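Asks: Kindly return the folded structure for what I paste below:
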Amino acid sequence: MGRKDATAARLPVDQYRKQIGKQDYKKTKSALKASRLKAEAKKSALGIRDIVLILMAVLVFLVSVYAFFYLKLTTEMDLDLDVE
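Replies: Alright, predicted model coming up:
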């Protein structure tokens, strides 16, 4: 008795999900595969934020290498001028 009463009072969310599931079966396999591939591509794609962070990291690295060599070469030139 209790089981029969529990199934009769379904939540609207469950009914909605069941309707969506029925509609999903109506689609062809190729359409389902295409939508699944599209969703996976969207998930795995790099976002703009990720690209900006990578570019900033490369830029910081290049600036630090440039600054290191600039300071290293300018101090050697100054020492050469002081000797004369």
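Asks: Every contact and neighbour count from this point should use C-alpha atoms.
Replies: OK.
Asks: Now do the strands in the chain.
Replies: Secondary structure of the chain (DSSP state E): no strands located.
Asks: now the helices: where do they sit in it?
Replies: Secondary structure of the chain by DSSP state H: the helices cover 2-8, 12-26, 29-44, 48-83.
Asks: any chance of these in a markdown table, with mean neighbour count too?
Replies: Formatted as a markdown table, those follow (neighbours: other Cα atoms under 10 Å):
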| stretch | mean neighbour count |
| --- | --- |
| helix 2-8 | 8 |
| helix 12-26 | 11 |
| helix 29-44 | 11 |
| helix 48-83 | 11 |
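Asks: K42 and S35, how far apart?
Replies: Distance, K42 to S35, using Cα to Cα, to the nearest Å: 11 Å.
Asks: again, but for F69
Replies: 52 Å.
Asks: Next: K18.
Replies: According to Cα to Cα, K18 stands 19 Å off from S35.
Asks: please give me the structure for this one as well, since I'd like to look at both together:
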Amino acid sequence: MGRKDASTSRLPVDQYRKQIGKQDYKKNKPVLRAARLKAEAKKTALGIKEVALVLVAILICLLAFYSFFFLNLNNKADPDVDLNEN
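Replies: Have a look, this model is predicted:
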């Protein structure tokens, strides 16, 4: 007996969800599909911060390689040059 009473009375939240569902169903499919694709594209798009971080990381790596080779070539003395000649 309690089941009949529980099924007939609906919570306000359920009624609200049902109304929203009816409104969304009234929209045509291309509009819904376009909205969904737009939301997915916005989620997956790269932000400016991510691009900047990648560029900074690449520049740091290039700077590290350049400084490594510069210091190695700079520290080696040329054997042909005699510093005590004069």
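Asks: Return the residues in contact with the aligned residue in structure 1 for K26 of structure 2.
Replies: When structure 1 is aligned by TM-score structural alignment, K26 of structure 2 is paired with K26. Residues near K26 of structure 1 by Cα atoms under 8 Å, 6 or more residues apart in numbering: none.
Asks: list the contacts for A34 of structure 2?
Replies: Contacts of A34 of structure 2 (Cα under 8 Å, 6+ apart): none.
Asks: swap in I60 of structure 2?
Replies: Listed by Cα under 8 Å, 6+ apart, I60 of structure 2 has no contact partners.
Asks: ok, it to P30 of structure 2 distance?
Replies: 46 Å.
Asks: Next: L11 of structure 2.
Replies: L11 of structure 2 is 32 Å from P30 of structure 2, by Cα to Cα.
Asks: what about E40 of structure 1, distance to I51 of structure 1?
Replies: 19 Å.
Asks: and stretch 1-12 of structure 1, how far apart are its ends?
Replies: 22 Å.
Asks: mean shift between stretch 55-74 of structure 2 and structure 1?
Replies: Compared with structure 1 after fitting, stretch 55-74 of structure 2 deviates on average by 1.1 Å (mean Cα distance after the TM-score superposition for structure 1).
Asks: Now do that stretch: distance to the chain's middle.
Replies: Here the centre of mass of C-alpha atoms in stretch 55-74 of structure 2, compared against the chain's by Cα atoms, centre = their mean, to the nearest Å, lies 28 Å away.
Asks: And for stretch 76-84 of structure 1?
Replies: In this view, stretch 76-84 of structure 1 has its centroid 52 Å away from the chain centroid, taken as Cα atoms, centre = their mean.
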